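Visitor: heads up, no residue letters with this:
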């Protein structure tokens, strides 16, 4: 018999601001698959320039007994969901999840399904939220783009697909405060600037990421951006660093803006 050719491996070079969850969502693979193929023990630690093998197509080759079951999602809320048509005809879904549990969560993923008039699913997509860890009462936005949405869809549904307790991973998170925030509208964009401060009494944050979410008058998410802050060799305990970002907002100037930041120790 003719042997089945192995799929050509995809190599991804980690860029500034990347997260393992974001890379997994981009290529449609699981975080666990990326960890397994690249021998990554902690999904929160990536290095700029690091080469990752993307196991595209390998999941389908696994026997049923080898497939890892999706953990039962923790109960969390989904709110602020909105759909926007882009200038090129794509459909952009934005929203956020809220951690209503007593645990810090990780690997939080949602599924967006489009239905036709008969209630039949005609398109589906999955997206991880913009934070590797969500503390209790915390929230994090998500984004999913349907490049060519089906013309016959008339309704949609957003559901929680997975959310896991972070366990020991949460202990490696460095608390970061966001201070002196200002925002200035620039047409369809908004510029946000401020400072981040390391609130940990002893650990240096070698990576600091700021996430900004904007809302319209009805509380629907109409924009968000995740950006890595330049901290040099690291942000020392009590020290702070400036940040500045621009993000595109649907429907004009936002009614409200929410920011949070998180850090990672070495």
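Guide: Structure received. Quick caveat: nothing in here was measured; it's all calculated off a predicted structure. Numbers count the residues shown, from 1 in each chain.

Visitor: C-alpha only now, for contacts and for neighbours.
Guide: OK.

Visitor: Show me where the stretch 1-150 of the chain has its helices.
Guide: Along the stretch 1-150 of the chain, counting by DSSP state H, counting those that start in this stretch, helices occupy 20-27, 31-38.

Visitor: State the distance from residue 113 to residue 220.
Guide: Distance, residue 113 to residue 220, using Cα to Cα, to the nearest Å: 18 Å.

Visitor: More neighbours: these two, which one.
Guide: Taking residue 113 and residue 220 together and counting by other Cα atoms under 10 Å, residue 220 has the greater number of neighbours (20 against 17).

Visitor: what's the distance between the more buried one and residue 213?
Guide: Taken as Cα to Cα, the spacing of residue 220 relative to residue 213 amounts to 10 Å.

Visitor: Against residue 55, how distant is residue 29?
Guide: When distance is defined by Cα to Cα, residue 29 is 7 Å away from residue 55.

Visitor: Of the two, which one has the most company?
Guide: Each of residue 29 and residue 55 has its neighbours counted (other Cα under 10 Å); residue 55 has more, 22 against 18.

Visitor: wait, doesn't the more buried one sit right on residue 35?
Guide: No - the criterion here is Cα atoms under 8 Å, and residue 55 misses it with residue 35 at 10.2 Å.

Visitor: Need the residues touching each of those two.
Guide: Any residue near both residue 55 and residue 35 by Cα atoms under 8 Å, 6 or more residues apart in numbering counts here, and not one turns up.

Visitor: Below is structure B, check it against A:
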């Protein structure tokens, strides 16, 4: 009997324990139906234009800028040499661009074609473009403001050599005290020849807007000796030269006669320059004159032209001349 009771108790306990045990959730996956057929790649819309292959190494060049000429309207007190100097041109280039213009009769209001620069040399350290200039003394430059807001700057070169010098030019540099920038322009002489002991003025123009307060220096760029037997220049005499300075000192008229020193020589061109100085000996104005009429023998050519003061009042005027065979 006791054995039967013991078996019953064990059975009841086993059923109670089974009821308290947590059941594990079922993780059986339901298989998805298998799709039939084959995938086809999407090729996009059909193109009507077949693109050309591009070579990554080929660079398409940008269009180059074409130099554009401009015009200049002649105003009172201007001459061709001063206009050419303003735009950084030679007088020959300006005359070539304006073949119908007579340099001796320049009309106020005339339109001049200013050619664009056609060539800019590439600096080459192995082959410097400028020879070493012959030693000359340069006077400290002076500058005067122009009506357009620019600056006209002048310096003077003294030939202390025993031979003549030609192709004279200098660099005039301005250090702007306001901005700290350095501006530079090339100054040219109105004539080519500087005889031994001679003095030649050079001028340069700085376009607007020009600095108001600045430091200024000058450096000789070119000055070449003239070979004695070169024969590029002819000696010229000035039998008579008259200088008439206006009462206010703002202009002066130079007139006179030129004649070749050698009666057997013949000149194809004569150039002259009137250099005006103020009472302190500083250059205040330059004017250039040219005659393309042939001159030979004992014949003479008359000249008359006006030089204007850019800075101080004119105190004296020096007329220089050179002739070419």
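Guide: It's in. In this text the structure is predicted, and so the values were computed from the model without any measurement.

Visitor: Please list all residues in contact with the alignment partner in the first structure of residue 204 of the second structure.
Guide: The alignment partner of residue 204 of the second structure in the first structure, by TM-score structural alignment, is residue 144. Shown here is residue 144 of the first structure, whose contacts under the criterion Cα under 8 Å, 6+ apart are 92, 93, 94, 112, 125, 126, 127.

Visitor: ok, the residues you listed in the second structure, which still hold?
Guide: For the contacts of residue 144 of the first structure, the aligned pairs still in contact in the second structure (both residues aligned by TM-score structural alignment, their matches' Cα atoms under 8 Å) are 92, 93, 94, 112, 125, 126, 127.

Visitor: Now distance to residue 232 of the first structure and neighbour count too, for the residues you listed, in TSV please.
Guide: What follows is these, written out as TSV (distance: Cα to Cα, whole Å; neighbours: other Cα atoms under 10 Å):
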residue	distance to residue 232 of the first structure	neighbour count
92	35	17
93	34	23
94	32	22
112	38	19
125	37	16
126	34	20
127	30	23
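
Visitor: And those, which is closest to residue 48 of the first structure?
Guide: When those are compared for distance to residue 48 of the first structure (Cα to Cα), residue 127 wins out at 22.6 Å.

Visitor: Tell me how far that closest one lies from residue 261 of the first structure.
Guide: Here residue 127 of the first structure is placed at a distance of 20 Å from residue 261 of the first structure (Cα to Cα).

Visitor: got it, and residue 192 of the first structure?
Guide: From residue 192 of the first structure over to residue 261 of the first structure (counting by Cα to Cα), the distance is 13 Å.

Visitor: Would you mind finding the longest helix in the second structure?
Guide: The residue-count maximum for a helix in the second structure (DSSP state H) belongs to helix 2-20.

Visitor: which other helices and strands contact the helix or strand just after it?
Guide: Scanning forward in sequence from helix 2-20 of the second structure by DSSP states H and E, the next helix or strand is strand 70-73. With contacts defined as 3 or more Cα pairs under 8 Å, 6 or more residues apart in numbering; DSSP states H and E, the packing partners of strand 70-73 of the second structure are strand 111-114.

Visitor: which other helices and strands contact the strand it packs on?
Guide: Using 3+ Cα pairs under 8 Å, 6+ apart as the contact test, the elements touching strand 111-114 of the second structure are strand 70-73, helix 91-97.

Visitor: run the last query once more with 7 Å
Guide: In this structure, strand 111-114 of the second structure makes packing contacts with strand 70-73, judged by 3 or more Cα pairs under 7 Å, 6 or more residues apart in numbering; DSSP states H and E.

Visitor: Give me the distance between the strand it packs on and the centre of its chain.
Guide: Its chain's C-alpha centre and that of strand 70-73 of the second structure lie 18 Å apart, by Cα atoms, centre = their mean, to the nearest Å.

Visitor: Looking for the alignment partner of residue 235 of the first structure in the second structure.
Guide: Taking TM-score structural alignment for the superposition, residue 235 of the first structure sits opposite residue 295 in the second structure.

Visitor: roughly how far apart are its match and residue 268 of the second structure?
Guide: The value you get for residue 295 of the second structure to residue 268 of the second structure, if Cα to Cα is used, is 7 Å.

Visitor: So these two - more neighbours on which side?
Guide: Applying other Cα under 10 Å to residue 295 of the second structure and residue 268 shows that residue 295 carries more neighbours, namely 22 against 13.

Visitor: which residue packs closest to that one, ignoring adjacent ones?
Guide: When the adjacent residues along the chain are set aside, residue 295 of the second structure lies closest to residue 267, with 5.0 Å between them (Cα to Cα, 6 or more residues apart in numbering).

Visitor: What's that neighbour aligned with over in the first structure?
Guide: Under the alignment (TM-score structural alignment), residue 267 of the second structure maps onto residue 205.

Visitor: Can you give the distance from stretch 198-211 of the first structure to the centre of its chain?
Guide: On Cα atoms, centre = their mean, the centre of stretch 198-211 of the first structure falls 19 Å from the chain's centre.

Visitor: Show me where the stretch 101-250 of the first structure has its strands.
Guide: 105-115, 121-128, 133-134, 139-146, 155-165, 173-186, 189-198, 205-215, 221-229, 240-248 (DSSP state E, counting those that start in this stretch).

Visitor: Relative to residue 50 of the first structure, which of those is closest?
Guide: Residue 50 of the first structure lies closest to strand 205-215 among those, at 14.9 Å (Cα to Cα).

Visitor: list the helices and strands that closest one packs on?
Guide: Applying 3+ Cα pairs under 7 Å, 6+ apart, one finds that strand 205-215 of the first structure contacts strand 221-229, strand 256-265.
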